[in-house]
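[1] sequence unknown, structure follows:
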C-alpha cells in the first residue's frame, strides 16, 4: 500500500509539476527566511543567559529624575551601602572593563581587555575553570585569570600559563606584576561582559571602602558596573521599590533613583551600542512569519487546486469502494511527501545562508543550533499543514462522492482568491518597507552634518594614559607627514546618542530661572578643532591657546540659555569644581551624533588633560596616502601603537547607519522572495483557472466576445485582487514605517507617489505573469473546446 501511495504521489507531482514545484519551493524559501530570523531573535534575547541562575542576576544603576538621564555606572561605596541596608543584595559585584597594555617574559607587548574586580565577581558570574585554582583564583590582589585563547597565545598552553607573570605597561603601569592563577573558557559571543582577562585589583577595594563625610561620593565617583544575584524567591518588585526610594530616604537625595534591570534586558535597555533595536528584530521576525504564512497559503492553495483537478480520479476511487477515510489518507500522504520534499531544499538553504546571515548581522550563528531550530519549525509547519489539510480534504472527499451536478467550486475559487490576495498584501508590505528604508538611507547619506567629514581620519585605539614623551613624539611624527594638514585632540566619538558622561545639568548663566534644569553636552577639545573639522563660526572666535577659562557655544546652547549677546557672557559650570567661563564664540549647529538624536545644546571647552582622541585632516586627495604613512610611523613610536588604527570619519558615521543598510538588504530579500512566491502561485492558479474556464471563454466568443474583451475580463479580475491587497497592505505598511521613522530626530517623509508606484508596479508584474495564460485562453478555438467538453 505504501509503495502504491508513493507511486501515485510522485506520478501526480510530475503530471502537475508546475503547481507542485511552485508550492514546494515556495514553502522551502519561506522556511529558509523564517528560521534565521527566529534564530536571530533567540540569540539577541539570550545575552548572558548562559550564567547559572541568570534569571536572578540584576544590573543596578541610577536615574536622574530632573535631567531624565540614566547613569549605568555606580560608585563602589554604593555597593557597600546597599550591602548594609538590604540583605538580598549581599551577593553582588562591582567592576570596570578597560584595555590594559601589558607584557610578559616572552611577549614585549600585548593589549588585554581586562575586567578589574575582586573575588566577589565569581560569586555572581561563575566561570568554567580549565586550569589552575578552581576555588579562589581572585583571592589576593593582582591575581589574574586569563581566557583560554589568550593563555595559549601568550604561553603556548593553558597549563604553562598558570603561575606566570604579566606586567602592566599602560593603565596600571605602577602595579606590581600580576600572577596568573587560573585559565577559564572564553566567554561566549552573546555577552555584555566581554573580556580577555579578569584582574583582582586594589582600586575596587578602595572604591568600596572610601569614606566621604558629605555623602556625595556615592554619586561623584560613579565609574563601576554593578550586578547583584538575588536569593531564590526574592520579591523583586518590593526590593525594586525599596531601592528606588533609598536615595531620598537614606541619602537625602530626592533627585536620584536606584533601579534594577534583569541581566537579559541590559543589552537593549541600558546600552546603545547594539546596531539593531529589539523592536527592529521583532519586526523582522514578524516579517518572517508573514512570509512563511504566505508560503503556506500558496502551498495549500496550489495543492488543494491540484486535488480539485483530480476530482474525476478521486470519484472513480470512491465508486470502486474507497471510503472517505482512505481518500483523505491518500491526499494527506501526498501532502506529507510534498512537505518532506520542501524541507530538503529548505534545510540546505538554512545552511547555505548561515555565513551570509552571520556576517550581515555580526552574530555567531551555530549551524547545529540553526538546524535544530529548523527541525522544530519544520515539524510545526508539517503539523499545521496536515491539520488544516485534514479539514479541507474531508470536505473534498465528501464532494468527490456527490453527483457532478451537485458539485460547487465557488467556495474553492473564493479560497484561492483570498490566499492570492493575502500573498500579494504581504509582498506589497515588504516592498514598501524596503523602499522607505532606502529613502531614509538616501536622506541620511545626503544630510549635511554641518562640517566637512571627508578627509578626516580618526586614530582609534590610543590608550587614555600614555607617557607624555610618547604623546609628544606621536604629535611630532604626525605633523611631519606631508599628507597631514591638521591634528586635533578632541574627546568625541561618533555614536547614536550622548552618554551620561557627556551631559552636564549644573550649568549656570545670567537670567537662568531657579527651577530650570537644562541638559548640555560638554566636549573637551583644543584650539585646532574648528580648523580640522571646518565648522562654521557665527560669532566671535574659536578657542585659542592658553584660554583655559573660555568656551564656545553652539546655536542650540544659545537658544537654550536665551542669550541675545552670547559673546562675552560668563557662565558657571562644574568640571572638577565650580568655575566661571567666558563665552568667546558661537558655532553653527552640527551633528556630533547620528541623525537618530537631535542636536543638543553643546559647550566646547579647553581640555585640561590630553584626551588622546586624535583626529587628523589629510591634504585633499591624499587621504589614502596619509593613512598609509600613519600606519608606517606608528609602530616605531611605541609598541602599544600597533593596536592604533586610522579610520576615516566618514566610515564611522556610515557604521552608525549599519542597521539601516542591513535592514534594507533583508527587507529587499524578503520582498523579492515573497513576490516571487506570489507570482509563481498566481501563475499556477491562472493556468488552472483558464483551463477550467475554457468552456466559459468559448461560449463568450461564440456570442460575439472579441479577444480584447476576454483579456480585459481576466486582467480586471487580477487587477481587483491587487487593489484589494493594496487596500490591506498600504495602511499597515504606512503605519509601521512611520513608527520606524519616529526613531530618527531627522527623517524623510513617506511620499504618496511611493505608495501609488508600488501598487502600479505590482499590477504590471502580475498582469505580465498571467499574460501568456490569458492570451492562450483568449485565442483558443471555440469549436475544439466545446467538442472536448
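    The structure has been received and is ready for your questions. The shown structure was predicted, so the numbers you read here are calculated from the model rather than taken from an experiment.

[2] okay, CA-based contacts and neighbour counts for the rest of this
    Fine.

[3] can you name the residues in contact with stretch 543-559?
    520, 526-527, 542, 566, 580-589, 599-606, 608 (Cα atoms under 8 Å, 6 or more residues apart in numbering).

[4] likewise for stretch 28-41?
    Under Cα under 8 Å, 6+ apart, the answer for stretch 28-41 is 281-282, 284-285, 288-289, 291-295, 342-347, 349-350, 354, 357, 365, 370, 373-374, 377-378, 670, 673-674.

[5] just these: which are in strands?
    Among these, none falls in strands (DSSP state E).

[6] so which of these belong to helices?
    281-282, 284-285, 288-289, 291-295, 342-347, 349-350, 354, 357, 370, 373-374, 377-378, 670, 673-674 (DSSP state H).

[7] tell me the buried residues within these.
    Neighbour-count burial (16 or more other Cα atoms under 10 Å) is assigned, among these, to 281, 284-285, 288-289, 291-295, 342-343, 345-347, 349-350, 354, 357, 370, 373-374, 377-378, 670, 673-674.

[8] got another, please set it beside the one above:
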C-alpha cells in the first residue's frame, strides 16, 4: 500500500511539476540555511560545555576595561589578585578554584619555527577542567615548572608520537621542562587554547591580573551570589586612577558566556549568525507552508475522488496515511538535496565560520566540526518531518472528512502568512543592500589604492631600525612613494576598539587635576599624511623646526571640547611643554563601519619624546598602476635578509584594498545569502498565492459565469477578486513592514556609521507584493472569465 501511495504522490508531483519543483527547491535551500545558521549558533553558544560538571563552572570576570564596537561594556576574563582574595572570602559557595596565565614561545626545530601557546597552572586545573590522559599522569607532579603536559597535537608536532614521557621540551634557555603526560586535544569550541600546560604556580601579569575559574557548590542560590557581586567594590590597585577602578564590576559568567561576552570582536559575528539562523527558519517555514498550500489545493481538487475511496471501503486512517505520504515524500527529496548542498558548501562554510583569534593567538583558527554538523542535519531532518506531520494531522483529517468549517478563512490565513514572510524578507534585504552600498561607496577619507603593506614584525622592529629600508624601497622606477607607522599601528585594523601606537594623557589646562582620560597616539613617518592624502582642516603639517608637534582628528577636537587647539601648549605636571597641536585633519575610516572613529593624536617619528621607545613596524609602498608584480619582487629582494619568525612571509605583503574588502566580507556574504533566501521566499509565496487563487477561481466558476450572464465585465470580476486579496496583502504587510523596520533598524544600530531607511522603501515593498497578487489573480480570472458561461453552468 505504501508503494501505491508513493506512486500516486509521484504522479501528483509530475502533474504540478512547476510548483512542486519550486516548493522542493525552497524547502532544500531553506533547510540548508536553517541548518548552517542554527548549527553555527549552537556551536558559538556551547563553548567549554564539555568539561565535567560544566553547569557549576564559572569564570570571575571584570567589566569596565573593554568596550564593544557599539560602545557598550564587555568583560575581561581576568581578575585582579586583590579581588581574588576578597571574593573568596565573600563567596563561601566556591567549592574549588583554578587560576592560570597564558604563555607563548617560539621553538626552533631544524629550519622550522614552531609557535606554541600554553598556560601555566597548578594541580587545581585538573580538578575543574577535562584532561583525558593518553600517556602519563598529573598526579604527584610538583608545581615548580619542571614538568609539562602536552596535547596530543603538540606531542606529534614535537616528537612524532605520544610516547614521549620524560623527554625535554626547550621552551627557552631557562625553561626546559620534561613531559609528564599527554592529553587528548580539546574540541575547537573552547576558550582554553593551549598546546602545553606548564605545571607551575601561576604568577599575575604585569597589571596583577589572572584568569580565574571557580566551581560552585551544588544547589547554590545564584541570585544571592550575583547580588553579592553587584554590591562588591573592586580592591584593585590603581594609584594613578588610570583604569577607573571605581567603575569596575565583577561578574560571574558560565564557561559558555565567557566566549560571548569576553570577546568584543565577536559582536558582529554573533549578529550575522542570528540573521542567518532567522532567515533560514523563515525560509524553511515559508516552504513548509507552501507545501501545505499545494497539498490543500490538490486535495480539494480531488474531493470527488477521495469520497469515492471512502465509499468503497477506504478507512480514514488509510486516507490520512496517503495524505502523510503526499506531504512527506517531497520533504524527503528536499532534505536529500539539502544534504548535497551542505556537502558542496561545507568548505566555504568552514572558511567563513572559522574563528581567528588575535594577539598572541593570531595564527590560531577554530573550525566547526564536520561530523557533528552532518549528524545534527540528519537528526533535524527526521525531527522536522515528524513535527510537521504531527502539526498537520488534524488539518489533514478534517480536510479528508470535509470537517473544516471555514475553509476560506484557513486558506486566507495561509496567504497572509506567506505575504508576511515574503514582505519581511524583501524589506530586510533592501535594508541590507542599502547598508552594503553605503559601506562600499562611502568616502573613507584616505587614499589607499595601489598601496602594499609590508609587515616586518613587531619583534623585528625592536631589533632592527627598519626606517633605513625606506630609501632602498623608494629607489625603484615603479614606486611612487614609501612611508611607515611605528608600534602596533596599522593603517587599517579589524579591531577598531583600539587604534594607535600607544595611549597617553594630553593636558591643555594647567589647572587640570590628576589625569583620568587617555587618548591613542599614532606615531608615523613625516610623509605619512601626504602619502595617504589626509586632508587638513586647519593649521599646518609638522616641520623640522618643531618636532614635538601633534596632529588631531576632527573627533578628537570635538571630544576635547575646545574650539581651537592650534598652538595651544600641552601641559606636563602643570608646566607648559614644547609640545603643541599644529594641525587638525579630517576623520578617516581605519576600521569596519561598526566601530566609531576614536579621538586620535598623531605625531611623527622625529618627535624626540617617542623615538626612544617606538620603532617603525609597518611600511607602506604605493606602486605605479599596472606594475604590482615588479614592485613585489623588488620588496621581497630588499626584505629577504630580515629574519622574522613571527610573520609568515606569504602574509608579509598585503594590499590595503584587500584588507578593506576583508572588512566588508561579512556584509557581502550576509547580503548574498539573504538575497537568495528572499528570492526563494518570494517565489514560494508567489506560487502559493497563485495556487490558492487558482483553486478559488475554480471553486467560484459558477459565480463568475452567473455574473457574466448578468452583465459583469472582466474588469468588474477582476476588481471583485482583487479587492478581496488586496485586503490580505494589506494585512500581511501591516505585520511584516513594522517587524522588518524594527529588525533592520536594530541591525543598522550595530554600526557606528550607517544608512537610513526612507519611507519609499516600505511603499516599494507594499506595491511589489500587491503587484504579485494582482498578476496571480489576473491570469486565473481571465481564464475563468473567457470560458463560455453556458458550458460552466451546464457542468455544475
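    Alright, I've got the coordinates. Predicted model, so just to flag it, every value in this text is computed and none were measured.

[9] can you turn the buried part of the contacts of stretch 543-559 of structure 1 into a ChimeraX selection?
    Applying 16+ other Cα under 10 Å to the contacts of stretch 543-559 of structure 1, the buried members can be selected in ChimeraX as follows:
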select :520,526,527,542,566,581,582,583,584,585,586,587,589,599,600,601,602,603,604,605,606
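
[10] report the longest strand in structure 2, please.
    strand 94-109.

[11] how about that strand: buried residues?
    94, 97, 98, 99, 100, 101, 102, 103, 104, 107.

[12] surely the second one and residue 212 touch.
    Yes - in this structure residue 97 of structure 2 lies within contact range of residue 212 using Cα atoms under 8 Å: 7.1 Å.

[13] residues contacting the counterpart of residue 111 of structure 2 in structure 1?
    Alignment note (TM-score structural alignment): residue 111 of structure 2 maps to residue 108 of structure 1. Contact partners of residue 108 of structure 1, counting by Cα under 8 Å, 6+ apart, are residue 102.

[14] which strands and helices sit next to the longest strand of structure 2?
    Contact here means 3 or more Cα pairs under 8 Å, 6 or more residues apart in numbering; DSSP states H and E; on that basis strand 94-109 of structure 2 packs against strand 112-121, helix 125-128, strand 209-216.

[15] kindly compare burial across these and name the winner.
    Most buried of these, by mean neighbour count (mean count of other Cα atoms under 10 Å): strand 209-216, with a mean of 22.

[16] mean per-residue distance, that strand versus structure 1.
    Superposed on structure 1, strand 209-216 of structure 2 shows a mean distance of 4.6 Å to its aligned residues (mean Cα distance after the TM-score superposition for structure 1).

[17] which residues sit against that strand?
    56-61, 77-81, 93-101, 128, 203-204.

[18] with stretch 572-591 of structure 1 instead?
    By Cα under 8 Å, 6+ apart, stretch 572-591 of structure 1 touches 449-451, 506-509, 535-543, 549-556, 558, 566-571, 599.

[19] in helices, which of those residues fall?
    Short answer: those in helices (DSSP H) are 555, 556, 558.

[20] pick the one among the residues you listed closest to residue 117 of structure 1.
    Lowest distance from residue 117 of structure 1 to those (Cα to Cα) belongs to residue 556, with 40.8 Å.

[21] and the closest one, what pairs with it in structure 2?
    Aligned by TM-score structural alignment, residue 556 of structure 1 pairs with residue 555 of structure 2.

[22] what number of residues lie near that match?
    18 (other Cα atoms under 10 Å).

[23] one more: residue 471 of structure 2?
    Quick note: residue 471 of structure 2 (other Cα under 10 Å) scores 10 neighbours.

[24] the helix or strand harbouring it vs structure 1 - mean distance after superposition?
    If you go by DSSP states H and E, residue 471 of structure 2 is part of helix 469-474. Mean deviation of helix 469-474 of structure 2 relative to structure 1 after superposition (mean Cα distance after the TM-score superposition for structure 1): 5.6 Å.

[25] secondary structure element for the closest residue to residue 50 of structure 2 other than its chain neighbours?
    Nearest residue to residue 50 of structure 2, sequence neighbours excluded (Cα to Cα, 6 or more residues apart in numbering): residue 130, at 7.6 Å. For residue 130 of structure 2, there is no enclosing helix or strand under DSSP H and E.

[26] let me know whether residue 130 of structure 2 touches residue 51 as I believe.
    Yes - Residue 130 of structure 2 is within contact range of residue 51, at 5.1 Å (criterion: Cα under 8 Å).

[27] which residues in the stretch 101-250 of structure 2 form strands?
    112-121, 133-136, 144-151, 178-183, 196-200, 209-216, 249-254 (DSSP state E, counting those that start in this stretch).

[28] same question for the stretch 601-750 of structure 1.
    602-606, 614-618, 645-648.

[29] fine, thanks again, bye for now.
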